[in-house]
Every structure is written in C-alpha cells, then in structure tokens.
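> Let me see the structure of the following:
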Amino acid sequence: MYKKYIFFLIILCLSAMPFTNIASANFENDGEIDGNLRSTIVQELPAADVSMVIRNLEGQIIFNYNGDRSQKPASNLKLFTAAAALSELGENYRFKTNVFMDGIVKKGVLQGDLYLQGKGDPTLSMNDLKELAAFLHSQGLKKINGRIVADDFYFDQKLLTPHIEKEDQSYYYAAPVTALMISPNKDYDAASVLIEAKGNKEGKKPTLHIEPAKGELIIRNEAKTVAYGQPNTLKIERAFGTRKVYITGNLPREQTVREWIAVPQPTKQTMTLFKEALKSQQVDYTDTTFYRAVPPKNAHLIAQKQSVPLKEIMIPYMKLSNNSISNVLVKTLGKEVKKRGSTPAGLKTIKKYAVSTHISIKNTVLDDGAGLSQENRLTAEDLTELLYKIYKDEKWFNTYFNSLPIAGKNDRLIGGSLQNRLTSPLTNGRVFAKTGSIERVNTLSGYFIGQSGKMYIFSLLVENQEDTVEEIDHIITEAARVL
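This next block holds a predicted model:
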C-alpha cells in the first residue's frame, strides 16, 4: 500500500517540471548566488570542515565548495551500497532460507539430520520459522531422531564490520552479521531483539515484552517502578562480550522504554528460536546441542522461504538507514559477484560498480558499506556524480529515488530520517535525500527542488563538529531559495 502512495507522491512533486533535456538556467552561474551559498556555509559552520557540491540534471556542477576533498560520509555511503546492490543483484532479487533433510522419515520420525540453511535474509522472522515448522508437521514429521543443524556458511565468520567501537557493539545499529539471522519486526534490524519495559506497580519490577523472543539472551531485570512524575533513569544494556542483558534504574508508573539490543551470536539465536518453533508445531526432537555444518550433497531440499524482492527491502533500508541490511548487502554482493561472502569482497564489488559507471574513486576509502566506520572517505563530487548517473542511466532509478527519505513527511516509511526535518515551505516534500550521522559527522546527499521548480542534485558533508543537522538544513533551505 505504501509503495503506491510513495510513487504517487513523487509523480505529484515532479509533474510540473521537465525531467529530461533541461537547459541550465542563466542564474546558475550567477556570482551573487554562489557568494550567498558560500556566505551561508561560513556563517552556519565557521569551525567545521565542509564539502558541498550541487549539480543540475545535466550533470554540470553549478556550485562547488571543497567538493574534491575526501570526508567521512557516514550513512551517505549507503547511496553507493544501494546502487551496487540494485545493479548487481537486481530489483527482484530475493534472499532464500532453505530446509534440508538428510535421512529417512519413518512413521513420522526423521532418522537423520535436519538443516536450516541461511543465505543472508535480513527479513527472516519468528513467524517465518513457525511457518517452516508448520509445513514440516503438515508433511507428517512428528519427531527428529538426529541433529538440528545450522548452515550459515554463505557468509564468512567475521561477524562485525571493521572498526566498530566497543560501546556500540551491544546495540542494533552495530549488530553482528551472519547468513542466518532473525529480525524482530519489519524494520528488519536483523540480529537484534526489541525489549520493551513498562512501569507497573510502584515498588515492583517493570513488565518486559521481548520481540521476537529472548532466545539465547539472559535477561536480568533489576529495575524498579516508581511513582508517576519521578525521574526516568531506566537503562537497557547488554554487557560487553556476553549474552547478559541488564535492565536497571527507575521507571515511572505507566511509562515505557524501548531498546533494540544486538544478539552476540545471531546464528545460535536463530537456531534456538527455530527449535522453539518446531516444538510449537508439535515437532519433537531429542538432541538440543547447537551444530553448524553444510548439508551433504545427497540431502533433500524440502522447504524454502523467500524474502520480498530487493526493491521492497530498499524502503526500510534507505528510509530508516538500516545498518544491518547494508552489511548483508555488502556480503551478498561479495558472494554473488566475487564468490566470497565477506565484507572485503563486497566492498570490491561496490568499487567495481563505481568504476563501471566512470566514477572516480581515487580519493575513496571504503571500510564498510553502512558508513558506521570513521575510516570511510568519499567526496561530494563523487556522491553527486553517482546520483546524476543513476538518474540518467539506470532503469532502476525510480526504485532508488523512491527509497530516499522525503523532507517533512510524517509517515516514517515515507519521510524516514527526514520526517521532522526541512519542514519550511521551501523544502517540505521537496528534498529527497539520504541522511548520515556518526560522532562529529553529519551528512545529507540526494535531490531537491529549487524555488524555480527545477530539480538539483547535491551532497553536503560536514565533519569535526557535533550536532550540525540544523545548520545543514539551513544551508539546503538557502540553496532551495536561490535556485
């Protein structure tokens, strides 16, 4: 439903402007306008390192402020990852999760092993596991007299992307990645659980609700419900390097706190929940040990779950800036193109895509595909060139464009990370861009409609200053005003 609405919205915004053969307006080279934008940047961000480029839809650079300087892109790096994924995998690519049997079923009992094989599906849910278990039961399976085995060898076993800070590793945005993970909901933050604490009776522990389930996690609820109006000091944290989650502090009555916690061993978590799903569907088993192995060649494929197509996954990926999906895409690109399901192989594929579109990457450093690492480097010139060439050449441009957050749109699957930003009449519903934020870095790159009614391509990278979102929005608003 929301996909149709997004497409309608984009057509509505752009119906009044020609989308091809656009002549450059005379004022695009006006020195006064160039000066206005430069003055705005200096006034808003005097102490920061700023790089900004604006192009018209013919690809011509009409404003350049340190555009060739390599800076930290934060999640603007996802613009490259998404483009490479759509190009190399295709809009209709689907992730697959398979169930294999190695053995014979006699009178409802499998004399042999059952394998759950993951291929990186970031959308795999507890409901999917229950459906697979229900299918097995419907085929007459009542008991497994053998092992239940995980196959997550589609990806390598380096679970974290490079240079993840210790303090980030307990949270969903830095969750580890395997080929066999569960997402708590349709945001698809794979390898995490959503823990909700609600203030109950005063003096009692808050009530906890966990999605999809605690699985391998050990929950220590040491918090206390306090009177309404008292300070909320509740914290939900996983102890570093462990599976212990501590809920501490005070939570006022009738208040709720939610936190997404990363699971340290995603494959083991998935297998624990798969076994729970089997039990819930009256499929019994005796061996509870965790096993990892590849199915033998003579094993039989008996069930398969396919994800929604990549073009649908792009919505939560880009709108919500989902790092987990990004890391999955990188490893999938590596596996599908380079035959190695690793981050380095995937990053080589992204660079290969950039070269194939004649984008200079001499000043580019890719450390991950999500932009979380402080080691990543891109230029505003390269980002705007990418956005121009996607607009000009790629048949999947509409899918890509529709996945970008839209300024001021309250629906989180439309406005995304821009839903509460750029809400002035000059920019509301007229900026379509990817946000980015890491420590002392804020970025924004995409497309905007100027006051003239023409569309422009832009990238604005800011680093070495905290919390520059407001300043960035002022600069983009000024650009929309003068153009």
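> Every contact and neighbour count from this point should use C-alpha atoms.
Noted.
> what about the helices in the stretch 351-483 of the chain?
Using DSSP state H, counting those that start in this stretch, the helices of the stretch 351-483 of the chain run over 380-393, 397-402, 469-482.
> Ok, which of those comes nearest Leu333?
helix 397-402 (17.2 Å; C-alpha to C-alpha).
> what comes up buried for that closest one?
Buried positions in helix 397-402, judged by neighbour count with 16 or more other C-alpha atoms under 10 Å: Phe397, Thr399, Tyr400, Phe401, Asn402.
> Counting by contacts, list what it packs against.
Helices and strands touching helix 397-402, by 3 or more C-alpha pairs under 8 Å, 6 or more residues apart in numbering; DSSP states H and E, are helix 2-14, helix 310-319.
> can you redo those as a markdown table with distance to Leu194 and mean neighbour count?
Shown next, in a markdown table, are these (distance: least, C-alpha to C-alpha, whole Å; neighbours: other C-alpha atoms under 10 Å):
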| stretch | distance to Leu194 | mean neighbour count |
| --- | --- | --- |
| helix 2-14 | 24 | 13 |
| helix 310-319 | 17 | 22 |
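> so which of those gets nearest Val283?
Between these, helix 310-319 lies closest to Val283; by C-alpha to C-alpha that is 31.8 Å.
> this one as well, want them side by side:
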Amino acid sequence: MRRISYLICLLFILPAFSHADEALTAFSKLNNAGLIVLDSNGRTIRADHADRPLIPASTTKLATAWLALMHWGEEHRFRTRFYWDEPSRVLWVKGSGDPYLVSEELARIARSLKQKGLRQVKAIGLDNSLFQAGLVLPGTGTTNNPYDAVPTATAANFNTIAIKKINGKVVSAEPQTPLTPYAKSLGRSINSGELRVNTGRNPSNAENYFAELMAAFLRVQGIEVDPRIVFGKVPNQPVFYTHTNSKTLGEIVRTMLKYSTNFVANQLILMLSSETYQRPANTADVQRYMEESLSRQFAWENFTFEDGAGLSRNNRLSPQQLTELLQAFRPWKHLLPEIEPGVYAKTGTLTGVSSLAGYLVKRGEWQPFAIVMNENVPYQLRNRIARELSLR
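Have a look, this model is predicted:
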C-alpha cells in the first residue's frame, strides 16, 4: 500500500520537476541575452554572458535613481521659486525641473500665493533657463502617449493631460485638474470617451500648459489673472514665495520605479547634470554626467547612457554592471516594487528588449540579479526566469 502511495505521489511530482526550469531552458537558447545572480555577499552564483553589453531599457532607471539618491538624499524635497514683479504685475516662475508638480501641488501654490497677498496678475512669466531651449531627449516626443512626454523646466502633471468628451463637450478627466484652453484644443481630436496624452514634441506646448494651469488654479482662489504668458529671466528682486514639494525624493523614486515613469527619470537626470555643470541641461551633458559619474564610482568601461529613462536604443549596459549597481543600491532597496513573491525589481521593455533587475529575497537575504534579453521573447519570460531562480 505504501509503495502504491509512493508511486501516485511520483506521478504528481515528476511533471512539476520536468517543467521546473522551462524558463531558464528557453533563456539558454537565446543568442543575444545575459543573466547573472549574486549571493548576498556579492559572489556570483550563476552567470550566462553576464559581461555582454546590451540595451537595458527601463532598468536604466536604477542608475538614475541611484545617482539622484546619492546626490540629494532620500528625504530631499524639490523647491520652486516665484517672483512678483509689482510694477508690471507679472508673476514669475523660476523653473526648477521639479518632476512632481501635479495638480494638488499647484493648488497648494495658489492658496499660498493668495495668503501672500496676491490679488491681480497681468501675466504669468516663465523662466525655463534651467534646461536648454527646445530640448528633446532621445526616445521622447515620438508619439502622444503619456510615457513619451518631453522634459521641461516648468512642468505640470508629468507634461500629460487627461481629457474626455461627453455629448460632444470636452471636459477634464480629473476632478482636481481644471480644463485649460490647450487641453480643450487637444480634446477636439477625440470623438468620445477618455484619453490621456502628452503635451507634444514641442517643449513650448508643455510650458504654455503649465502657465495656463497655474493661472486656472489662481482663479479658483479668486485671484484675477489675465491670459498673457511671457518668457524670459526672472527679475532681479527677492523671492516672493518658495514652494516645497510635499513629496520626498524617496517617494518620487518609489513611484518612478513602480510605474516606470520616463518623464520623472529624465527630469531627475537633467536636473543633476545642470547642477553639476552649472549650465542649462542638454543631451550631451546628460550622457557626460551619467557616464563620468558611473565610471568614477564603478570603474566601468564599455557602456553607454544617452538618457535617464532607458528610452534610447543606444544605451548599453551588461547584466554584471547592473548587479554592481544593485550592490550600491542596497540602502534604497525598499523603494523597489515586489513584482513576484520575494522578487523586488525594475522591469525594462522596448520592442525586442525585455529586462529585469533587482533582488531575490531568500531567507531574509537580498541577492542581486539581472536578466537582459535583446530579442523578441514572451512578455512574462523575465518574471518566470526570476521565479525559477528564486526557487534554486
């Protein structure tokens, strides 16, 4: 009887074992991929073409997050300064690149400006000199999808707009966000339903939208605001109001890593490069800043970064370099999302690119790993590989 029970158990168990490594077997047949797993002490457990430079896609955001956290610290809060030109009655905004000026923050700003005594504004002035004029980073602005939003020194709602059309009327799709003239013009292109789009490839669209939205929130507070928008340098006078974002950098990075927000990643890297080189942020400085900083820290060679989000198909990083980065990222590992039980990681997806890098948590130990596949593979293959590795 015992023997029969044993055989029955084998019938159920053997199929499970026969399929246990199917994802890793599929990986072994790829021609342009790499994988590595370290133990909690940094020793290599498994490596397959781990030193091969590959397109990392959005795992690039791990580098951007690490650079930002190292530079500013997890508790840092971004600030935006406002200046009041009394003679011309122009409210100037000095663009700081804050990536998280969402509607709720703009509403707080408007309330604070009213408390400061603001009553009538003849124009909204924008100083966007922190970023190079007309700046478009590689991979951005090619579609109207939210993930494609271009970066700007003054930006509202990640340079995206949510609109919907009801019975032929365009309205805001967010109760917290007023409808502006630019948003309304975008809504005319949809027949019905709800849509979220970016503000377009031209950065001036996003800048104008920011000014329109700022004016709308000021009007909600009873402040009279003319529709005029001016561009230039802030006047040489004291700061009228400084807004401190309610989100810490750690909170911003956590959301960026969870939702893979390209806009936030690119804002951060542009701000870092501008602060480092003390000039308007530009594409050349972004590449120089990332490559010099990472080479200095890790002594890396044979890698390339053109943007902070991972949209550029010219970016190159090996799985081994990703795990070296993850070793340094340990103080902030809690900012990564749990994508599978015991797997905390950042995904990366482009056409023909699938990547995953983070930590396998086993018995309380966090083991860095990286999987990068530069081939067309099933969408969930990277997760299945991670699950199989976590069971080993």
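> of all the helices and strands packed on helix 397-402 of structure 1, which lies closest to Val355 of structure 1?
Nearest of those (C-alpha to C-alpha): helix 310-319, 22.8 Å.
> Could you give the residue range in structure 2 aligned to that closest one?
Using TM-score structural alignment, helix 310-319 of structure 1 lines up with residues 249-258 of structure 2.
> For the matching stretch, give me the average deviation versus structure 1.
Aligned to structure 1 and superposed, stretch 249-258 of structure 2 gives a mean residue distance of 1.2 Å (mean C-alpha distance after the TM-score superposition for structure 1).
> Distance from that stretch to the middle of the chain?
Centroid separation between stretch 249-258 of structure 2 and its chain, computed with C-alpha atoms, centre = their mean, to the nearest Å, is 8 Å.
> quick revisit: what would the helices and strands packed on helix 397-402 of structure 1 look like in JSON lines with distance to Leu89 of structure 1?
Listed next are these as JSON lines, based on distance: least, C-alpha to C-alpha, whole Å:
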{"stretch": "helix 2-14", "distance to Leu89 of structure 1": "20"}
{"stretch": "helix 310-319", "distance to Leu89 of structure 1": "8"}
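> For Ala262 of structure 1, find the nearest of those.
helix 310-319 (17.5 Å).
> name the helices or strands packed onto the next helix or strand after that closest one?
Reading on from helix 310-319 of structure 1 to the C-terminus, the next helix or strand found by DSSP states H and E is helix 323-338. Other elements packing on helix 323-338 of structure 1 under the criterion 3+ C-alpha pairs under 8 Å, 6+ apart are helix 78-88, helix 310-319, helix 343-356.
> what's next to the first one, contact-wise?
Around helix 78-88 of structure 1, the neighbours that count as contacts under C-alpha atoms under 8 Å, 6 or more residues apart in numbering are 310-311, 314, 318, 321, 326, 329-330, 333, 337, 349-350, 353-354, 369-371, 383, 386, 390, 396, 400, 434.
> and the end-to-end length of stretch 227-244 of structure 2?
End-to-end distance of stretch 227-244 of structure 2 (C-alpha to C-alpha, to the nearest Å): 26 Å.
> Buried ones in that stretch, by neighbour count?
Going by neighbour count (16+ other C-alpha under 10 Å), the buried part of stretch 227-244 of structure 2 is Ile229, Val234, Tyr241, Thr242, His243, Thr244.
> okay, those in JSON lines with secondary structure next?
JSON lines is the format used below for those (DSSP: H, G, I helix; E, B strand; the rest coil):
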{"residue": "Ile229", "secondary structure": "strand"}
{"residue": "Val234", "secondary structure": "coil"}
{"residue": "Tyr241", "secondary structure": "strand"}
{"residue": "Thr242", "secondary structure": "strand"}
{"residue": "His243", "secondary structure": "strand"}
{"residue": "Thr244", "secondary structure": "strand"}
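> Return the member of those residues nearest to Leu54 of structure 2.
Nearest member of the buried residues of stretch 227-244 of structure 2 to Leu54 of structure 2, counting by C-alpha to C-alpha, is Thr244, at 38.9 Å.
> what sits against the closest one?
Arg77, Phe78, Arg79, Thr80.
> close enough to count as contact, Asp128 of structure 1 and Ser307?
No: Asp128 of structure 1 is beyond contact range of Ser307, at 9.9 Å (criterion: C-alpha atoms under 8 Å).
> Map Ala68 of structure 2 onto structure 1.
Match for Ala68 of structure 2 (TM-score structural alignment): Ala85.
> Name the nearest of the buried residues of stretch 227-244 of structure 2 relative to Gly141 of structure 2.
Ranked by distance to Gly141 of structure 2 (C-alpha to C-alpha), the buried residues of stretch 227-244 of structure 2 are led by Ile229 at 23.3 Å.
> Alignment lookup: the closest one to structure 1.
That one, Ile229 of structure 2, aligns with Phe290 by TM-score structural alignment.
> Ok, Ala16 of structure 2 next?
Per TM-score structural alignment, Ala16 of structure 2 is not aligned with anything.
> one step back: could you report the neighbour count for the match of Ala68 of structure 2?
23 (other C-alpha atoms under 10 Å).
> what do you get for His474 of structure 1?
If you count neighbours by other C-alpha under 10 Å, His474 of structure 1 ends up with 15.
> Could you save the buried residues of helix 397-402 of structure 1 as JSON lines and add columns showing distance to Ala480 of structure 1?
Formatted as JSON lines, those follow (distance: C-alpha to C-alpha, whole Å):
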{"residue": "Phe397", "distance to Ala480 of structure 1": "23"}
{"residue": "Thr399", "distance to Ala480 of structure 1": "24"}
{"residue": "Tyr400", "distance to Ala480 of structure 1": "22"}
{"residue": "Phe401", "distance to Ala480 of structure 1": "19"}
{"residue": "Asn402", "distance to Ala480 of structure 1": "20"}
